[in-house]
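Asker: I'd like to go over a predicted model; first the sequence, then the structure.
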Amino acid sequence: MRVHHSKSRIRAAALVSIGAIALAGCSATSDANEPEPESESTDASGALAAAEEFLQPWAVESDKDLLIDEPLDEPVEEGAQIVYLDVGTPVSAVMWENLQAPAELLGIDLERVETGRDAQSINSAMNTVVELEPDGVINITLDPVFFESQIAQLEEMGAPIASGSIVNSTEFGLPEAFNGAEWMRINGEALAAAAIMRSGGAEEFVFYNVPEFPFSALELEGAEAKMEELCPSCTMRVVDIPIAELGSTAADRVVSDLQSNPDTEYFIAAVDEVQIGLPQRISLAGLDVGGIAMWPAPPNYEQIANGEQDATLAVDLNLMMWTVLDQLLREMAGQSYEWPDVATRASTITHVIDQESAPANASEGYVSIPDYQDRFAENWLVG
């Protein structure tokens, strides 16, 4: 199944045709200096152009640098124990796998602790982490509010926590995540701009929010702001997808929503796990609605390569996990570092991917810096 977006393509073609007719008609007007009233097509055309311009950093391949590109003061001690907090989503499993290569390169021991998704499970899991007495902890997406007491215990034993996709780490005395609140907002802006551009100037959108992920609300915030800026006449509904449905019934919930709201032309999702298996369900339901999301897993890349899923705001998960580990190593060594500006961080790690630019290796996914492993090895004084 291909994602057709027939309404959007017709609209985009109409914009070109109307623009040509308008230009041809200028010579026939009685008063060439009289301003033309702004039309809906002009508004849509302007939104498309503005969206494309805004997206340039996310759409153009260019030379990129590591976010922290300086060597460690000394090599990492072999056998250092690092705990990875697994929140149980498909992307979390991918991130765990992405840590295996750098762990082997450094000779460190990785321990995987599954946290569960409710307060009691998280508390129990974090007590296990404290008992392990690790040298450091990597946390992706788990809100520190659920394990504040264990943060104090880990700090007491000198075990820092490096975070990814955490928007409030500094509120709990943790190091700032490279992809914190402002990073999430700006990527939300990129999602909105991409939705306008790829839909050909649609005006009826929906945002599928995952309320359990703090970053999801910030992506939504950024998307709403950019949508209002680029297309004031557009509307964007918000529908919540519970985290428990990711990897199971999320696609069914989306199809049900689209059936109940037939005017919806394009959707945005906070996480691409919402789209796993979705194209087939959309096709079976007789719908013709495409969308874009963030945080793709291998099945998303496969769907895009097959022309089933329209696009994704791809995150280089390998570069992300090596970067979070790099931050943790510097925290463990007490070495200072500084993140670049938010726009640089966002456009370095993320990229708009469609069928033409889909990675050949879905398991590897989007690669932002081809020689990143060699660069990290040099900075980590390995080899």
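Answerer: Done, it's in.
Asker: all contacts plus neighbour counts: C-alpha atoms, from now on.
Answerer: Fine.
Asker: where along the stretch 51-200 of the chain do the helices fall?
Answerer: 56-59, 90-98, 100-106, 119-132, 148-156, 181-198 (DSSP state H, counting those that start in this stretch).
Asker: so which of these gets nearest residue 326?
Answerer: helix 100-106 (9.5 Å; C-alpha to C-alpha).
Asker: So which residues make contact with the closest one?
Answerer: 76, 78, 109-110, 322, 377, 382 (C-alpha atoms under 8 Å, 6 or more residues apart in numbering).
Asker: repeat that for 7 Å
Answerer: Residues outside helix 100-106 that contact it (C-alpha atoms under 7 Å, 6 or more residues apart in numbering) are 76, 78, 109-110, 322.
Asker: Now neighbour count and distance to residue 146 too, for the residues you listed, in CSV please.
Answerer: Below are these laid out as CSV (neighbours: other C-alpha atoms under 10 Å; distance: C-alpha to C-alpha, whole Å):
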residue, neighbour count, distance to residue 146
76, 18, 30
78, 11, 31
109, 16, 25
110, 20, 23
322, 22, 25
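Asker: From these, pick the one nearest residue 162.
Answerer: Nearest member of these to residue 162, counting by C-alpha to C-alpha, is residue 322, at 11.5 Å.
Asker: Could you identify which of the helices of the stretch 51-200 of the chain is most buried?
Answerer: Comparing those by mean neighbour count (mean count of other C-alpha atoms under 10 Å), helix 181-198 comes out on top with a mean of 26.
Asker: so what secondary structure elements neighbour it?
Answerer: If you count contacts as 3 or more C-alpha pairs under 7 Å, 6 or more residues apart in numbering; DSSP states H and E, helix 181-198 packs onto helix 40-54, helix 214-230, strand 266-269, helix 342-349.
Asker: okay, the ones you listed in a markdown table with mean neighbour count and distance to residue 163 next?
Answerer: Shown next, in a markdown table, are those (neighbours: other C-alpha atoms under 10 Å; distance: least, C-alpha to C-alpha, whole Å):
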| stretch | mean neighbour count | distance to residue 163 |
| --- | --- | --- |
| helix 40-54 | 18 | 28 |
| helix 214-230 | 22 | 13 |
| strand 266-269 | 26 | 22 |
| helix 342-349 | 20 | 15 |
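Asker: next up, a second structure to put side by side with the first:
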Amino acid sequence: MLAKFSDARTSSATRGRRSNRRTAWRVTAACISAVTVVSVAACSSSAGSATPSGPAAAPGQAANVDAAKAAIQGYTVPPTAFPVSDQLAQQLPAGKKFVYLQCSTPICALVGTFVQQAVKGLGGTLTVVNAGATAQTAQAAASSVGSMNPDAVLLGAIDPALFGGGLKKLSDAGTKVVSLQIAKDVKPYGITFNYLGEDLSRRNGKLLADWVIAKKGAETETVLYTLPALDISTPVQKAFQDEMKANCPSCKVRVVPIDVSTIGTTAPRTVVTDLQAHPDTKAAVFVSLSAAGGLPAALKAAGLSVTTVGFGPTAGNLQDIKDGALTAALNIDFPVSTWTAVDAAARLIEGGRPTASEEAGEVPEQFLEQQDITFDPTRGWSAFPDFAQRFATLWRAS
């Protein structure tokens, strides 16, 4: 379930926390217990437009651990600023029609839950259409939506190319098409607004690399498990590899792809087999931590131990972190980010534009380790437990 973020967080704790840090949300247990995860690859945090950076390790230097620690510092504490502050020009007329094109990953299902809540809060109606994971299913979904004459269509980080000309046809008919975290130029596909784009994916890749360097230091052998079917996978991978090379030239990194369709089934076996073949691996990093669902049991059965971290945890992942079975997650505030995308769609329906903060891709995000899971994992994480009330005020619905 993304965009441009400021990165003044690396040198000073005060400047590094401009108006968009992150904190934790609570959703109803039903919202997350119904889903397992994959990054919408959905779905990250802060208010500016740069990515975490610091002086790179000099040639011959093992690792710039201090720079890595500085890069992640602002993402290890709860954010404090809500990403939207401007009210709608007027309350959206009741009955506006929204459609959510839902991809096949668990995270897309999770986002769908929040889309449903947000549209209800706006007074609109929502139809969920399964877009699947292939061009055939995506194009059939877009074609079926055309006859619904929706006011707005939302989709997650599914590759827009899968829809062929379907999204552009919807846009040309006057439908506002809003996407979340698509890591490419969306204009050729007819998408009206892309919330949280490639900049977010690049930033997250850098953050994950710096977390590994900060925690493991030099001489670390790391594996990055990617999900090529997800639109965010490629930019996260490139940013991760570039940052590891810059800040830890002595670290070894290999990349292992995982088939998105194996999440929740054979993905843990793929990871275990790989780790058994590379026993010196110290850190396993996941483009989407959903691919680690069921991994703790598989690691235990194989007698393996490795530091784990990844983006976009599921409720099950959060429970594993709480239990000490997984190490950490870089978590985006899924409910707030999803409601923000719906907010942007409402503004477009009214004939306006998304807010400046939405254009800048502001969204709460935080690294969560065992000591941070003080909430019920089945209820999820959010920086703002009262997000629904906040949006109700912004939407003149309260």
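Answerer: Nice, thanks for sending it over. Keep in mind that this is a model prediction, so the values were computed, not measured.
Asker: quick revisit: could you dump the helices and strands packed on helix 181-198 of structure 1 to TSV with distance to residue 166 of structure 1?
Answerer: Below are these laid out as TSV (distance: least, C-alpha to C-alpha, whole Å):
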stretch	distance to residue 166 of structure 1
helix 40-54	25
helix 214-230	7
strand 266-269	18
helix 342-349	14
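Asker: Any idea which of these gets closest to residue 83 of structure 1?
Answerer: Across those, residue 83 of structure 1 has its closest neighbour in helix 214-230 (21.9 Å, C-alpha to C-alpha).
Asker: okay, and the helix or strand following the closest one goes to which residues in structure 2?
Answerer: Next helix or strand after helix 214-230 of structure 1 toward the C-terminus (DSSP states H and E): strand 235-240. On structure 2, the counterpart of strand 235-240 of structure 1 by TM-score structural alignment is residues 252-257.
Asker: Name the residues of the matching stretch that come out as buried.
Answerer: The neighbour-count check on stretch 252-257 of structure 2 (16 or more other C-alpha atoms under 10 Å) flags 252-253, 257 as buried.
Asker: related to what we said a few turns ago, and of the helices and strands packed on helix 181-198 of structure 1, who's closest to residue 146 of structure 1?
Answerer: Among those, the nearest to residue 146 of structure 1 by C-alpha to C-alpha is helix 214-230 (12.5 Å).
Asker: mean offset of the closest one relative to structure 2 (after superposition)
Answerer: Aligned to structure 2 and superposed, helix 214-230 of structure 1 gives a mean residue distance of 1.1 Å (mean C-alpha distance after the TM-score superposition for structure 1).
Asker: so how far is that helix off the chain centroid?
Answerer: Going by C-alpha atoms, centre = their mean, to the nearest Å, the spacing between the C-alpha centre of helix 214-230 of structure 1 and its chain's C-alpha centre is 13 Å.
Asker: Not counting its neighbours along the chain, what's nearest the corresponding residue of structure 2 for residue 77 of structure 1?
Answerer: In structure 2, the residue equivalent to residue 77 of structure 1 is residue 93, according to TM-score structural alignment. In space, residue 93 of structure 2 comes closest to residue 123 once its chain neighbours are excluded; the distance is 7.5 Å by C-alpha to C-alpha, 6 or more residues apart in numbering.
Asker: and residue 266 of structure 2, how many residues sit next to it?
Answerer: The burial count assigned to residue 266 of structure 2 is 16, neighbours taken as other C-alpha atoms under 10 Å.
Asker: corresponding residue for it in structure 1?
Answerer: Residue 266 of structure 2 maps onto residue 249 in structure 1, by TM-score structural alignment.
Asker: And that match, how close does it get to residue 273 of structure 1?
Answerer: 11 Å (C-alpha to C-alpha, to the nearest Å).
Asker: Chain neighbours aside, what residue packs nearest to the aligned partner of residue 214 of structure 2 in structure 1?
Answerer: Under the alignment (TM-score structural alignment), residue 214 of structure 2 pairs with residue 197 in structure 1. Distances taken as C-alpha to C-alpha, 6+ apart place residue 48 nearest to residue 197 of structure 1, at 5.4 Å, with adjacent residues excluded.
Asker: and the residue mapped onto the one you found from structure 2, what does it touch?
Answerer: Matched by TM-score structural alignment, residue 48 of structure 1 corresponds to residue 65 in structure 2. By C-alpha under 7 Å, 6+ apart, the contact list for residue 65 of structure 2 reads 213-214, 217.
Asker: what's the host helix or strand of residue 330 of structure 1 aligned against in structure 2?
Answerer: Using DSSP H and E, residue 330 of structure 1 sits within helix 317-333. Equivalent residues of helix 317-333 of structure 1 are located at 334-350 in structure 2, counting by TM-score structural alignment.
Asker: Please list the residues outside the matching stretch that contact it.
Answerer: Residues from elsewhere that reach stretch 334-350 of structure 2, judged by C-alpha under 7 Å, 6+ apart: 1, 43, 88, 111, 114-115, 118, 151-152, 176, 178, 195, 353-354, 363, 387.
Asker: which of those residues count as buried?
Answerer: By neighbour count, with 16+ other C-alpha under 10 Å, those hold 1, 43, 88, 111, 114-115, 118, 151-152, 176, 178, 195, 354, 363, 387 as buried.
Asker: Keep only those of the residues you listed that are in strands.
Answerer: The strands, defined by DSSP state E, take in 152, 176, 178, 195 from those.
Asker: residues in contact with the residue mapped onto the first one from structure 1?
Answerer: Residue pairing (TM-score structural alignment): residue 152 of structure 2 is matched to residue 136 of structure 1. Contact criterion C-alpha under 7 Å, 6+ apart gives 81-83, 159-161, 328, 332 as the residues in contact with residue 136 of structure 1.
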